[in-house]
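[1] Could you look at this predicted model? Sequence included:
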Amino acid sequence: MSQSDKAAAFAALHQKGNPVIIYNIWDAGTAKAVADAGAKALGTGSWSVAAAQGYADGENLPLDALLATAKSITAAVDLPLSVDFEGGYAEDPAELAANVARVIDAGAIGINFEDQVIGGSGIYPVEQQADRIRAIRALADTRDMPFFINARTDLFLQEGDRTKHAALLDQAIERARAYAEAGANGFFAPGLADEGLIETLCKASPLPVNIMMFSGVPSPKRLGELGVGRVSYGPGPYRAMMVKLKEDAAAVFTAAG
């Protein structure tokens, strides 16, 4: 498929009530493994890609290294690839658009794009973040492809007390609507786990909602029943593999005396 065809196929997988499953990868090898396991699309996780190369999350991985990883994945596996692009490695909309152009050149058909201030605190005001999304959409439109912008809000991740998440829901819905108007294709709300809140968000959001799996989050099947359009696993697969690797290595060293 052409890059444009992959982008269209990826967008079509996002169906409220029948979520696409993204089992997040971090290199070409894991991309092949997940593809062979039956994935319909691929998505990197920023935490995992950075950790696999010895960096902390939060745009500490050099942009060139991230782009090289994306290019190696798209060269190895013929599935749509969405890149976790954090805050886009820029605050200025023009610089941001230029960086996204490089992601497209690497073969990706979409990104996760978050509203937290990388290297700072809090999240961008809703209109400023919407302007940043508009810049990405304008750039993508020049490439004549339906580039998928999965607009992420960090409202829930930044509030560790889940009992306070209900008070944030109206803000999340406002952002979903603003990001949709700016040209986003999906709305990512990592950190949200409560079934009632997820269902309310799915009903109110004009975009398919992406929920990330972690402790306390309903099963993918249940998330589909709540109206979710995309389920992702974030750093979970990387962490699980590293635990298994350490256990296996420890067993070898112990046996060797």
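    Thanks, I have the structure now.
[2] drop to CA atoms for contacts and neighbour counts, all remaining ones
    OK.
[3] Going by residue numbers, what spans are helices in this structure?
    3-12, 28-36, 46-52, 63-76, 93-105, 126-141, 169-182, 195-204, 220-226, 236-255 (DSSP state H).
[4] And those helices: which comes nearest Leu157?
    Distance to Leu157, taken as C-alpha to C-alpha, is lowest for helix 169-182 among the helices of the chain, at 11.9 Å.
[5] Okay, one more to line up with it:
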Amino acid sequence: MPGSELYEKFMALHTRDGGLVMPNAWDGLSALMLADAGFEAIATSSAALATTLGRPDGRHEVTRGEHLEHARLLGRLTGLPVNGDFEDGYGETPEDVAATVEAAVESGLAGIGIEDTSGNPDQPIRDFDEAVNRMRSAVEAARGRIVVTGRTDNFIQGRPDLDDTIRRLTAFAEVGADVLYAPYPPDLDALVAIVTAVAPTPVSVLISPADKVLTVSELQKAGVKRISVGPALYTHAMAALEQATKALVAGDLTAATTGISFERISELLARGTN
């Protein structure tokens, strides 16, 4: 599907009534499970991907090429629009960010998220002007071929400044970002303030505000247009693995080995578009 057509299809999911729930896969089988469940689009999770590789998230330890290959796999298997959670755009300069967006378009991604993070734990959020310039570069490279999500990580990097968060998101929208995203605002009032301030640009949310997990319908009522879960499905699966390993240590083979059958796995793999 040509980039502009894929862009229109993916964007339409954000602008329709109710928007979309877009879960994050971490490997081929999880992507196929999500597709089989009926989700219309899926996303990568930089945190889940990094963890599967045994590396920390957000420290530039996963390469652009590795993430692109991962995203291509998810799209190839499912045939669904894939949104890439591409951290800060994999590069120090606006030109690097543009190159990442171009590579994502060439790889057939439907969307790409660009954060204002730096990968530097001592100064995790980039200065305002730098962040906006990088977003402008991403949008110019996209040219209506891939949905660009402008994201600020103020809240999850210990900067609980709602005014600065809204300022950043508004600036991202002004330079052309298609969707806006500030994971874990402190509460529903803050989320509504963000949605109101940047309207009509669609707003994405990671699960819920920080203080309370809401339902999909409650988030839709607040005006949210996209709901993702980041690495939460992956950590849910790892919690089940941890319980199984504890059962195995205790000698309980039944509890340790109860899970999805290989017949079901084979069925899902057979449905893949690979």
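    Ah, there it is. If you're wondering where the values come from, they're calculated on a predicted model, not measured in any experiment.
[6] Looking at the helices of structure 1, which is nearest to Gln116 of structure 1?
    Checking the helices of structure 1 against Gln116 of structure 1 by C-alpha to C-alpha gives helix 126-141 as the closest, at 9.3 Å.
[7] Enumerate the positions of the closest one that are buried.
    Going by neighbour count (16 or more other C-alpha atoms under 10 Å), the buried part of helix 126-141 of structure 1 is Val126, Gln129, Ala130, Asp131, Arg132, Ile133, Arg134, Ala135, Ile136, Arg137, Leu139, Ala140.
[8] What distance do you get for the second one to Gly87 of structure 1?
    Per C-alpha to C-alpha, to the nearest Å, Gln129 of structure 1 is found 10 Å from Gly87 of structure 1.
[9] Residues in contact with both of the two, list them for me.
    Common contact partners of Gln129 of structure 1 and Gly87 (C-alpha atoms under 8 Å, 6 or more residues apart in numbering): Asp115.
[10] ok, back up a step: adding distance to Ala189 of structure 1, write the helices of structure 1 out as a markdown table.
    Shown next, in a markdown table, are those (distance: least, C-alpha to C-alpha, whole Å):
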| stretch | distance to Ala189 of structure 1 |
| --- | --- |
| helix 3-12 | 18 |
| helix 28-36 | 23 |
| helix 46-52 | 16 |
| helix 63-76 | 23 |
| helix 93-105 | 21 |
| helix 126-141 | 15 |
| helix 169-182 | 8 |
| helix 195-204 | 9 |
| helix 220-226 | 13 |
| helix 236-255 | 16 |
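[11] ok, now how distant is the residue nearest the centre of structure 2 from Gly251 of structure 2?
    Nearest to the geometric centre of structure 2 sits Asp85, at 4.3 Å (C-alpha atoms, centre = their mean). Distance of Asp85 of structure 2 to Gly251 of structure 2, computed by C-alpha to C-alpha: 40 Å.
[12] What's the match for Ile136 of structure 1 in structure 2?
    Under the alignment by TM-score structural alignment, Ile136 of structure 1 pairs with Ala138 in structure 2.
[13] Contact partners for its match?
    Pro94, Val97, Ala98, Val101, Ile114, Val148.
[14] before we move on, back to that, what sits against the closest residue to the residue nearest to the centre of structure 2 other than its chain neighbours?
    Distances taken as C-alpha to C-alpha, 6 or more residues apart in numbering place Gly113 nearest to Asp85 of structure 2, at 5.1 Å, with adjacent residues excluded. Applying C-alpha under 8 Å, 6+ apart, we find Gly113 of structure 2 in contact with Asn83, Gly84, Asp85, Phe86, Glu87, Gly89, Val148, Thr149, Gly150, Arg151.
[15] now Gly186 of structure 1
    Phe148, Ile149, Asn150, Ala151, Ala180, Leu207, Pro208, Val209, Asn210.
[16] Same check on Gly58 of structure 1?
    So Gly58 of structure 1 contacts Ser46, Trp47, Glu86, Ile118, Gly119 (C-alpha under 8 Å, 6+ apart).
[17] So Val132 of structure 2 is in contact with Glu174, correct?
    No - distance between Val132 of structure 2 and Glu174: 9.4 Å, which falls outside the contact criterion (C-alpha atoms under 8 Å).
[18] Run the contacts of Gly113 of structure 2 past structure 1 and keep the common ones.
    Among these, the contacts conserved in structure 1 (both residues aligned by TM-score structural alignment, their matches' C-alpha atoms under 8 Å) are Asn83, Gly84, Asp85, Phe86, Glu87, Val148, Thr149, Gly150, Arg151.
[19] Among those residues, which one has the most neighbours?
    Highest neighbour count within the kept ones among the contacts of Gly113 of structure 2: Gly150, with 33 neighbours (other C-alpha atoms under 10 Å).
[20] tell me the contacts of that residue?
    So Gly150 of structure 2 contacts Gly113, Ile114, Glu115, Met135, Leu169, Phe172, Ala173, Ala177, Asp178, Val179, Leu180, Tyr181 (C-alpha under 8 Å, 6+ apart).
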